[in-house]
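*Asks:* my questions concern the predicted model and sequence given below.
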Amino acid sequence: MSPTIPVDRGPAAAEPALRFEISSYWHTGGAASGGFVLDNLAKRDAHDLPYVPGRTVKGLVRDACLRAEHWGRLDRGTTDRWFGTSTETTGRTRYETEPGLLGFDDAVLPKEITAVLATREAAHLAAHLYRHIHATSIDARTGHAKDKSLRGTEVVVPLTLRAPIFFPIPGTASSLGDCWPSDLERALSLIRGLGMSRSRGLGRVRVRLEHPDLVRPASEVSP
C-alpha cells in the first residue's frame, strides 16, 4: 500500500470552496447504463446522492482559467501555477512537471441535506432528485426518427452543490498570494455549464467562490 500524502486543508472554519448554483437538469455520469430504459446513469455516491467528481470540478475551473489567461484577465502562467504543468503542454517527462497549488474535492450537497437523505428513513427521498429524459435522431430527408436512435439519460434536478478547495502541497497555501481569491472568481465567471449536452440546455450553472477574504459589492451579495 502506498503511503498517505498529507494534504494542507487549512482551518476548517475558513475553508474556501466553490459554490455550484445549477439551474437546469444536468448529467455528469460515466459509462454506466440502466438496462433497456436508460443508456446513461447519473453519478451517485454511496448514499445514492448526486455529485460532481473533484476531477471534473478541476477540469472545469482549469479550462476557465486558461481562457481568462488567454484573454488577459489573468496573469500569464497563473494556470500552470494553480493547476500544475503537464507533459502535453511542456514536452517534459512526468518527473519534470510541476504540481499545482490548488486542489478540488467533489462538489456535493450541503452537509445538512446529506445528513437527512443519508438516513435509512429518508433514503427513498433521494429518488426524487432524478428524472429521465429521452432524445432521438431525426432523418433530415424523411423528417422521421432514425431507427434505433432513441437514447435515455438519467439527469439530476437543479441543485446547489459545494466543492471544498484544498492545498495539495503542505505549507504552500501562502504561496498563492493575497489576490488569488479575486483572481479565481474572475475566471469562474466564464463557467456557464457542466456535464454533458451543455450546448443543448443541460448543466446551466453559476460558480461562485466562498472565501473569508473575498469582498464583493453589496449588490452581488445574496440575502
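*Replies:* Yes, it's here.
*Asks:* contacts, neighbours, all on C-alpha from now
*Replies:* Noted.
*Asks:* in space, not sequence, find me the middle residue of this protein.
*Replies:* Nearest to the mean C-alpha position of the chain, by C-alpha atoms, centre = their mean, lies Val57 at 2.9 Å.
*Asks:* and it, how far from Phe20?
*Replies:* 10 Å (C-alpha to C-alpha, to the nearest Å).
*Asks:* that older thread, Gly103 is in contact with the residue nearest to the centre of the chain, correct?
*Replies:* No. Using C-alpha atoms under 8 Å, Val57 makes no contact with Gly103, being 9.5 Å away.
*Asks:* hang on, Leu74 is in a strand, isn't it?
*Replies:* No. Leu74 sits outside any strand when classified using DSSP: H, G, I helix; E, B strand; the rest coil, being coil.
*Asks:* before we move on, which element is the closest residue in space to it that isn't next to it in sequence in?
*Replies:* Leaving out its chain neighbours, the residue that sits closest to Leu74 by C-alpha to C-alpha, 6 or more residues apart in numbering is Ala68, at 5.6 Å. Using DSSP states H and E, Ala68 sits in helix 54-70.
*Asks:* before we move on, back to that, spatially, what comes nearest to the residue nearest to the centre of the chain if we skip its sequence neighbours?
*Replies:* Phe104 (6.7 Å).
*Asks:* this is the comparison structure:
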Amino acid sequence: MAELSAELIIEILTPWHLGSGREGGAYADSLVSRDHSGLPLVNGKSIKGLLRAACTESMQLQWLEQLTQADLDKLFGKEGTDLASQGALEVSSATLSEGEQAYFAQHPQAVKLLYRIDYNTAIDHATGAAADGSLRSMEAVVPMTLTAKLRIHAEAKESELFLNWLKLSLPLITAVGGKRRRGYGEAVFSLNRETK
C-alpha cells in the first residue's frame, strides 16, 4: 500500500456561501463555515462530494476509459461504517495559505473584511413591492484562493490512475457552496502532485 499526495487549489472567483447551519441573529440569517480562528474554509467532506460528483459525471459521459462504479466506490467509499467503506481518498478542508493565516492571526481586526452580508427578498407579484416578512440576510465570503491536501491510499499504480481520473474530472466542478445557480462560488479547481 502506498500513499500519494497532491495539493488541490480552489480559486473562488465570486462571493460564496458554504453554510454552517447556524444563524447570526440580527447580523445575518445564515452564517458561513469558519475554522477555529474565524477564517473561512471549505470542509473536506464538501470537497470530496464535489470530486465524486465530477468523477461520476465523467464516467457517465465516458470521458474516462475503464472507470466503473466499483472504481468510484473504491476511491470515494460507500455507505457503511467499516474501514473498507471509507475509500482510498482522504481530503482535508481547504483553507487560506499559511502566510495569509499568519497575517490574520497578527491582524485579527482584518478578518471581518473577508465577509459581507447579502440581502434577498421575495417580490409580491400583485403589488410589485417586497413581500411582507420576506427579507433575508446571508453572510458571504469574498473571492479568494484556498488549498486542500488530497491523499490516496492504494497500490502505487492504482493511486496514479485515481489521481489522473480526479485531475481529468476537475473542469466539471464550476462552483462551491450554496446558491451556485445564482452566481455564488464560481470556482476553478486545479491539482498539483506533491513530490517527496
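*Replies:* That came through, no problem. Every value quoted in this text rests on a predicted model; they were computed, and no experiment measured them.
*Asks:* shared neighbours, Val57 and Phe20 of the first structure?
*Replies:* Ala107, Ala163 (C-alpha atoms under 8 Å, 6 or more residues apart in numbering).
*Asks:* residue range for stretch 23-39 of the second structure in the first structure?
*Replies:* Using TM-score structural alignment, stretch 23-39 of the second structure corresponds to residues 33-49 of the first structure.
*Asks:* can you list contacts of the matching stretch?
*Replies:* 27-32, 50-52, 114, 117-118, 123, 126, 132, 151-156.
*Asks:* can you map out the strands along the first structure?
*Replies:* 17-22, 103-104, 130-135, 151-156, 160-166, 205-210 (DSSP state E).
*Asks:* what helices or strands is the third one leaning on?
*Replies:* When contacts are defined as 3 or more C-alpha pairs under 8 Å, 6 or more residues apart in numbering; DSSP states H and E, strand 130-135 of the first structure packs onto strand 151-156.
*Asks:* what angle separates the strand it packs on from strand 130-135?
*Replies:* 150 degrees (axes from the mean of the first three to the mean of the last three C-alpha atoms, to 10 degrees).
*Asks:* Provide the aligned range in the second structure for strand 151-156 of the first structure.
*Replies:* Mapped onto the second structure using TM-score structural alignment, strand 151-156 of the first structure covers residues 136-141.
*Asks:* for the first structure, what spans make up the helices?
*Replies:* Counting by DSSP state H, the first structure has helices at residues 54-70, 78-83, 87-90, 111-117, 180-188.
*Asks:* mean deviation, the longest one versus the second structure?
*Replies:* Read that as helix 54-70 of the first structure. For helix 54-70 of the first structure, the mean deviation from the second structure after alignment is 0.9 Å (mean C-alpha distance after the TM-score superposition for the first structure).
*Asks:* what's around Ala129 of the second structure, how many residues?
*Replies:* Look at Ala129 of the second structure: counted by other C-alpha atoms under 10 Å, it has 11 neighbours.
*Asks:* and it, how far is that from Ile123 of the second structure?
*Replies:* Taken as C-alpha to C-alpha, the span from Ala129 of the second structure to Ile123 of the second structure is 6 Å.
*Asks:* repeat for Asn43 of the second structure
*Replies:* For Asn43 of the second structure, the distance to Ile123 of the second structure - C-alpha to C-alpha - is 34 Å.
*Asks:* kindly report the same for Ala88 of the second structure.
*Replies:* Distance from Ala88 of the second structure to Ile123 of the second structure, counting by C-alpha to C-alpha: 48 Å.
*Asks:* settle it for me: which of the two has more neighbours?
*Replies:* Using other C-alpha under 10 Å, the more surrounded residue of Ala88 of the second structure and Ile123 is Ala88, with 21 against 14.
*Asks:* and the counterpart of Asp73 of the second structure in the first structure, how close does it get to Glu69 of the first structure?
*Replies:* Under the alignment (TM-score structural alignment), Asp73 of the second structure pairs with Asp80 in the first structure. Distance from Asp80 of the first structure to Glu69 of the first structure, counting by C-alpha to C-alpha: 10 Å.
*Asks:* about what we covered before: my guess is the residue nearest to Val57 of the first structure meets Phe166, correct?
*Replies:* Yes. When contacts are counted by C-alpha under 8 Å, Phe104 of the first structure is listed as touching Phe166 (6.2 Å).
*Asks:* and Gly177 of the first structure, how close does it get to Tyr25 of the first structure?
*Replies:* The gap separating Gly177 of the first structure from Tyr25 of the first structure is 37 Å, by C-alpha to C-alpha.
*Asks:* okay, the two: which has more neighbours?
*Replies:* Using other C-alpha under 10 Å as the criterion, Gly177 of the first structure and Tyr25 rank with Tyr25 on top: 19 against 8.
*Asks:* looking at it, Ala131 of the second structure is touching Asn120, isn't it?
*Replies:* No. At 11.0 Å, Ala131 of the second structure does not count as touching Asn120 under the criterion of C-alpha under 8 Å.
*Asks:* ok, those two, which is more surrounded?
*Replies:* Between Ala131 of the second structure and Asn120, Ala131 has the larger neighbour count (other C-alpha under 10 Å), namely 14 against 11.
*Asks:* name the nearest residue to that one, sequence neighbours excluded.
*Replies:* Ala131 of the second structure's closest residue in space is Asp124 (C-alpha to C-alpha, 6+ apart), at 4.8 Å.
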